[in-house]
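Colleague: Here is my input, please return the structure:
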Amino acid sequence: MASSSARGRNPSTGCCRNDAMTGYRTVERESRIELVERKSRFIGWCFPIASEEEALAHLSRIRKQHHDASHNCWAYRLTPNGSVARYSDDGEPGGTAGMPILNAITGRELTDVLVIVTRYFGGILLGAGGLTRTYGKSAGMALEEAGLIQMLPGVALTIVVSYAMYGKIGALLAHPGLRVQDTRFEADVSIEGTLRLEEYPGFERDLADATDGTAQLMRGKELLFPF
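Modeller: Okay, the predicted model is just below:
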């Protein structure tokens, strides 16, 4: 059983952290999954995070929500190169919970993510191997349910064209490196979106060619955007 929430990172906005414009992999949204292993109930949670404070706030909330659980084990990884990593077995045998959760994160080369796995003991011991496999599986399911995305260098832009020229730029607006977030039909047509940074020069040239130089292209901030 799995569910996801759009309360995580908004795909239409860029990452506010601009300290490493090389890109990284992370998750798109919050998620929740469940599985049962030999009568023990495991609930996996995944959260996009931008700081340790945010991770601890999510952890505190889940602990309060599931205060009657046998264990709330967790791991998180932060910064574009994943240099900040923490995990906890929360009373499970050492190395059988927190580390498998962290391995699920690092194995997918993800960062800026927190995974919590809540366990309700079902009365049957799983053994070290069983615990390691189940915590790792729960974490992996939660991560996949959250949606894996690549944060890449991009630039916000606004395009303003006449109605006559709008029909001529359909192919450009379908460019795989462009994400259109808003289109407004007023005196002219205004299009707002984000474009892969490396593709901006070519896009600028193609837009000018397609509209006989009449389109206005306004360049905004350079940030890391989900693509």
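Colleague: use CA for all of it now, contacts and neighbours both
Modeller: Will do.
Colleague: Which other helices and strands does the longest strand along the chain contact?
Modeller: In the chain, assigned by DSSP state E, the strand with the most residues is strand 148-161. Strand 148-161 sits against strand 24-27, strand 189-196, strand 216-226, with contacts defined as 3 or more CA pairs under 8 Å, 6 or more residues apart in numbering; DSSP states H and E.
Colleague: let's see this one next to it:
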Amino acid sequence: MTKEENYLTIKENGSHEIVIKKSRFIATLARTETVEDAEKVIAAVSKKYHDATHNTFAYTIGLNDDHVKASDNGEPSGTAGVPELKALQLMKLKNVTVVVTRYFGGIKLGAGGLIRAYSNSVTKGAEAIGVVKRVLQQELSFHVAYNRLDEVNHFLTNEQIYVEKITYGVDVVIHLFINEQEQAELEEKLSNLLAGKVTFTKGEKRYNEIEITDHHYHEH
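Modeller: Okay, here's the model as predicted:
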């Protein structure tokens, strides 16, 4: 996977159950970055719930939905796997595999009912587990005199900059992460604040995770 883009995914692996007309629908969601990862998750969940009526699944791998697959696992064609995949895509989730396990409760739901049930299982499951935005950021560090630390901290808090750590020695070293496109502007503001007496050192690039709490996924 190329580290070029920001994307949404689930906060962690987990499961969530809903009951519709006595049928239990258990959505198990996992982060998966390869098709092999996805297949392992599907196999493990299918084994765990081997006595279930159906273990349906969907996955999307890659930042451009490079590999997608959906399975109805014996449910009427198009009523389970595809609605699950569409639910993942509607939420703009990437690198996620979902297995929705159904224990039949004796009441038939019909095609429309099944589509809603499987789709809702995924959406409610992802919302219960939590969604994060993975943001590719650049590490920057710089030195600050002790008597300027409060001022700089106040500035960084106001700018909503993610500070990774602060080390204290002869002076203070602040390590932070910033979106690459915002780096030049931040450096300029800090230089102005510190009257040009600051040097920045670039570190690694890495994904940091920001929790999404508003569920208006289309806006991110």
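Colleague: what TM-score do we get after superposing?
Modeller: Aligned and superposed, the two chains score 0.85 in TM-score terms (TM-score structural alignment, normalised by the length of the second structure); 210 aligned residues with a CA RMSD of 2.0 Å.
Colleague: where along the second structure do the strands fall?
Modeller: Under DSSP E, the second structure gives strands at 7-10, 14-20, 23-31, 54-61, 67-71, 96-103, 131-144, 162-168, 172-179, 201-212.
Colleague: closest to residue 84 of the second structure out of those?
Modeller: For the strands of the second structure, proximity to residue 84 of the second structure was assessed by CA to CA; strand 54-61 is nearest, at 5.9 Å.
Colleague: burial of the corresponding residue of the second structure for residue 212 of the first structure, as a residue count?
Modeller: Structural alignment (TM-score structural alignment) places residue 212 of the first structure against residue 195 in the second structure. Neighbours of residue 195 of the second structure under the rule other CA atoms under 10 Å: 9.
Colleague: Any chance of CSV for the strands of the second structure, columns distance to residue 80 of the second structure and mean neighbour count?
Modeller: Formatted as CSV, the strands of the second structure follow (distance: least, CA to CA, whole Å; neighbours: other CA atoms under 10 Å):
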stretch, distance to residue 80 of the second structure, mean neighbour count
strand 7-10, 20, 23
strand 14-20, 14, 17
strand 23-31, 11, 24
strand 54-61, 6, 27
strand 67-71, 7, 17
strand 96-103, 8, 28
strand 131-144, 22, 20
strand 162-168, 40, 13
strand 172-179, 38, 20
strand 201-212, 27, 14
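Colleague: Pipe these into TSV and attach distance to residue 122 of the second structure per row.
Modeller: Converted to TSV, the strands of the second structure look like this (distance: least, CA to CA, whole Å):
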stretch	distance to residue 122 of the second structure
strand 7-10	11
strand 14-20	9
strand 23-31	6
strand 54-61	10
strand 67-71	13
strand 96-103	7
strand 131-144	12
strand 162-168	31
strand 172-179	30
strand 201-212	17
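Colleague: Which helix in the first structure has the most residues?
Modeller: Secondary structure of the first structure per DSSP state H: the longest helix is helix 127-146.
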